[in-house]
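J.: Dropping a prediction and its sequence here:
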Amino acid sequence: MDDRPHLLVIATGMRLFREYLLRSICTQYRIHMFLHAEPTWEKEYISGWTVLETTLDASLLSETARSLNAKDPVHGVLCWDEARILQASHAAAALGLPGGDPLMINRCRDKHLTRQALEAAGVPQPRSILVDTVDDALAAAAEIGYPIILKPRALAASLGVVKVNDPDELKAQWDFAHDTTAPEAPHYDVKVLAEEFADGYEISIDSAVYQGKAHPFCLARKELGYFPYAEEVGHYVDANDPLWQDASLLDMLQKTHEALGFTDGVTHTEIMMTSSGPKVIEVNGRIGGDMIPYLGMRANGVDPGLNAAAVACGRAPDVTPSLSQCGGVRFFYPAEDDTVLGDVTFSTVPEGADLLVPLMQPGATASPPPKGTLIGRIAYATAVASSIDECRSALDSLQDGLKW
């Protein structure tokens, strides 16, 4: 008999970005997966699977989860796909498991609800006004003061986010913020936030939340590019980042989760470190993307997959560091719109280089932001070294040697 806890994982995401999670989790958990197509590469890590017509239907997920649980009791439900985290919470609720609070997840999924909850609790954040039209946005900007940020209500990875400095720029960028979408994103009748611009540098913190207590395990510093768009072009993690010792920051992190009523699960919280103190930008009710948790694991030794599985099953996480390294990731884009790609290859492999991952096949067409955004990425690379400078140097060399 296999006495490992039985974990239901809903969907996977791209192999090139999420395989490391399954690789870790399967060492201590039996994984049953709900997918919309037969598994391929996932079979190496899972003990069972169910193919559904769709994994976007909360009722279908809940009904199928009940059937699975009747045959083989499920100890936890886990999902890291932004488009499915709300539906997964319904499945957890149907089984009476941790994370089974759709209202909790929706307060993260809907950025307007996030703002309302944080405002009610007095958690520092940029001022935010929900706007429906260009005229609404112009009025909000006049009230808040330029520059402002236009931001979609329920996207991720900074999609559709743009800084505008005056009314003319706002009018010119309105369609970008209003019309940018992503596959399977939720629809809202009013879907843009006009927000106060928070100057400073941005970080993210991944936390395993257990019985209302946030246990942070990965702190990353974000690098943005293609201004005025907020394209996330890279991240750096330092196991010894001095921000780990910032008591006020960690206290705000805990108060943020309390304000959202987030009691069990994993979160990815984005925070702007401003001259007047940290301000919450947003909270995602899932583990971070863009290989950020992987960098944390390589830098400090804390396993993100195992911690996500633990709290999903009502177990205390273990976020004790065992390494003292640094890690970085950089995303690469073509130089011009509508570039037809050849082989995407790295011609040099400097010291510190870790993962070298082409994302597009020969013959594909790609563009840099704003036309390309996430889908314009043609490759990414990670580096692991004893300092951020060494990671940056390795990534610079990889970028110089990238061919397409």
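T.: Perfect, thanks for sending it.
J.: going forward, measure contacts and count neighbours with C-alpha atoms only.
T.: Fine.
J.: Buried residues of stretch 207-225, list them for me.
T.: Residues of stretch 207-225 classed as buried: 207-210, 213-224 (neighbour count, 16 or more other C-alpha atoms under 10 Å).
J.: of all those residues, which two lie farthest apart?
T.: Maximum pairwise distance in the buried residues of stretch 207-225, criterion C-alpha to C-alpha, is 31.4 Å, between 210 and 224.
J.: On the secondary structure side, give me the element for residue 330.
T.: Per DSSP states H and E, residue 330 falls inside strand 326-332.
J.: what about that strand, distance to the chain center?
T.: Its chain's C-alpha centre lies 15 Å from the corresponding centre of strand 326-332 when counted by C-alpha atoms, centre = their mean, to the nearest Å.
J.: Equivalent analysis for stretch 362-382, please.
T.: Between the centre of stretch 362-382 and the centre of its chain there are 18 Å (C-alpha atoms, centre = their mean).
J.: Give the buried residues for it.
T.: 365-370, 372-374, 376-382.
J.: try stretch 268-287
T.: Those would be 268-273, 278-287, for stretch 268-287 by 16+ other C-alpha under 10 Å.
J.: Stretch 52-68 too?
T.: 52, 55-56, 58, 60-62, 64-66, 68.
J.: repeat for stretch 22-29
T.: Neighbour count says stretch 22-29 has 22, 24-26, 29 buried, by 16+ other C-alpha under 10 Å.
J.: Use this one as the comparison:
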Amino acid sequence: MKLLALEAVQNGRYYQSRYHQIEEFGGTLFVLNGLGEPDYWPADRYRVAGSRHIDDIIAAAREWHAQEQFHGVLTFSESGVLTVAAVAAALGLPGVGLEAARISRNKLLMREAQQRGGAPTPRFRLANDLPSALQTADEFGYPVILKPTLGAASNFVFKVDTPDELRTRFAQAVAGMEGMSWWRMEAEGLDPGPYGLLVESFLDGREMQIEALAWDDEVYLGSIVDRITIEGNTFDDDAHRAPTTLDADQLAKVHQVVTAAAHAQGLRRSVMHAEVRFHRGVPHLLEIAVRPGGGGLDYFARLSTGYCPIRATMAVAAGIKPEVQHYKPTGVHLAGTCLISGPGRIEQITVPSAVAESDRVFFLKITAQPGDLIKRPPDGNNILGFLCTSGATFDEAIRTAYEFAGQIDVRLTAPHALPTTPPAPRLTA
């Protein structure tokens, strides 16, 4: 199976480990970046279009497809969703379609579609300026959530408790959105929908991270992981457990709302990462993305239910129904945490061999490198990586995760010593 992975602007080397998984699972992967580093992938299967404009990316993909005859195109990046939809359509390959991709990328369009489809969502409104944000928050009632319509990884997502706090957070979010990497990695020449700030009502219950599949009229919940973070007024997707603690009735309700939302977004054949939060006993949609979840959620899925989001992505890209069943846990106890530090520029990260080689660690990925600038809320939401562990019980697994995370040594340059503008990433045309 020949597959083409796409990014309009390469997101460092973040997705390389998943690219290697595709090849381990029997695929032959070609990589096309609009802008990207040299020597990123084997030279005979790597090209850089020299531009992040969609016309140039499509032209490069079309020329390559004529030579190789790809079976499908894919991305693991939230910023690549529209690019993949456009390229798939241009090449006549399977895809979700540009309109479904736009709805699934833009949080405002997503909310509107979910509402039309009858899926429970928080109350929401696009706030074009601070007065409209204040008026909306007063109408919805505090606390409210403030978030960019085209964000990712919880960048500039704030829980806001008072009007004064909203004034501060709104200004921070507007300033941060201008340079947000997830926005700057989008392809030019495509309409992603409104880029602004949403004000949403706050959902007060627990949250689930779901790896799912839409195939024709059926939606499968392949994996469900409970998010167990104790939240403040900013959001880090930092601690998870599996199997889920949902009972049978709650599971049925979650399946119902995810199905309604997926179909409302126009998703009929797609891998999906769904986030659901309960509010007063009712599951509400936070989002459905048309890609697998990040971090170690693919490992969680394989171990906790036997569902593989990476294999599913490969199959769907080629128009083949993946191996999937409705949620059925294996009974294995898993825990995971993001590795989070304070702000600063990284000098060194040291992972002890006792951690890296432990048979209790099933996923360890350090995404930050020496020289990287770590921004923390309200300036950004960078993390160091992910650590996931197993145990005879969940309590044992999470204790191990926190114990091992504490053994990873991170040395940072103090924030006050940092330049105001970090060096640009090395990208080639």
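T.: Good, I have the coordinates. Predicted, not measured: the structure shown is a model, and the values here were computed from it.
J.: related to what we said a few turns ago, mean deviation (superposed) between the helix or strand just after the strand holding residue 330 of structure 1 and structure 2, please.
T.: Under the assignment DSSP H and E, the closest C-terminal helix or strand after strand 326-332 of structure 1 is strand 339-340. Comparison of strand 339-340 of structure 1 with structure 2 after fitting gives an average deviation of 6.2 Å (mean C-alpha distance after the TM-score superposition for structure 1).
J.: Give me the residues contacting strand 339-340 of structure 1.
T.: The contact list for strand 339-340 of structure 1 (C-alpha atoms under 8 Å, 6 or more residues apart in numbering) reads 362-367.
J.: Check stretch 60-79 of structure 1 too.
T.: Applying C-alpha under 8 Å, 6+ apart, the external contacts of stretch 60-79 of structure 1 come out as 5-12, 55, 85, 87-92, 94-95, 97-99, 286, 308-309, 312-314.
J.: which residues in structure 2 does that stretch align to?
T.: Aligned using TM-score structural alignment, stretch 60-79 of structure 1 spans residues 56-75 in structure 2.
J.: burial measure for the alignment partner in structure 1 of residue 31 of structure 2, as a count.
T.: The alignment partner of residue 31 of structure 2 in structure 1, by TM-score structural alignment, is residue 33. Burial of residue 33 of structure 1 is recorded as 25 neighbouring residues (other C-alpha atoms under 10 Å).
J.: swap in the one 5 residues further on?
T.: Each residue near residue 38 of structure 1 was counted by other C-alpha under 10 Å, and the total is 13.
J.: thought it was touching residue 51?
T.: Yes. Using C-alpha atoms under 8 Å, residue 38 of structure 1 is in contact with residue 51, at 6.2 Å.
J.: would you list every one of the helices in structure 1?
T.: With DSSP state H as the criterion, structure 1 has helices at 15-25, 58-71, 85-94, 102-109, 111-121, 134-144, 167-179, 247-260, 292-300, 304-312, 388-400.
J.: what's the matching range in structure 2 for the fifth one?
T.: Alignment note (TM-score structural alignment): helix 111-121 of structure 1 is matched to residues 107-117 of structure 2.
J.: how about that stretch: buried residues?
T.: Applying 16+ other C-alpha under 10 Å to stretch 107-117 of structure 2 flags 107-115, 117 as buried.
J.: show me what contacts residue 397 of structure 1?
T.: By C-alpha under 8 Å, 6+ apart, the neighbours of residue 397 of structure 1 are 348-350.
J.: Columns distance to residue 323 of structure 1 on top of those, output as TSV?
T.: What follows is the contacts of residue 397 of structure 1, written out as TSV (distance: C-alpha to C-alpha, whole Å):
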residue	distance to residue 323 of structure 1
348	27
349	24
350	22
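J.: about what we covered before: work out the gap between the match of helix 111-121 of structure 1 and the centre of the chain.
T.: Worked out by C-alpha atoms, centre = their mean, stretch 107-117 of structure 2 lies 18 Å from the chain centre.
J.: And for stretch 363-373 of structure 2?
T.: Averaging C-alpha positions (C-alpha atoms, centre = their mean) puts stretch 363-373 of structure 2 17 Å from its chain's average.
J.: Now check structure 1 for the residue matching residue 252 of structure 2.
T.: Using TM-score structural alignment, residue 252 of structure 2 pairs with residue 247 in structure 1.
J.: er, residue 398 of structure 2 actually
T.: Alignment note: residue 398 of structure 2 maps to residue 392 in structure 1; criterion TM-score structural alignment.
J.: count of residues packed around the closest residue in space to residue 381 of structure 1 that isn't next to it in sequence?
T.: Residue nearest to residue 381 of structure 1 in three dimensions, not counting chain neighbours: residue 356, with 4.6 Å by C-alpha to C-alpha, 6 or more residues apart in numbering. Other residues lying near residue 356 of structure 1 total 16 when counted by other C-alpha under 10 Å.
J.: Repeat that for residue 240 of structure 1.
T.: Other residues lying near residue 240 of structure 1 total 16 when counted by other C-alpha under 10 Å.
J.: for residue 179 of structure 1, same thing?
T.: Number of residues near residue 179 of structure 1 (other C-alpha under 10 Å) recorded here: 12.
J.: show me what contacts it?
T.: residue 160.
J.: For residue 133 of structure 2, see how far away the alignment partner in structure 2 of it is.
T.: Using TM-score structural alignment, the partner of residue 179 of structure 1 in structure 2 is residue 175. Residue 175 of structure 2 sits 16 Å away from residue 133 of structure 2, going by C-alpha to C-alpha, to the nearest Å.
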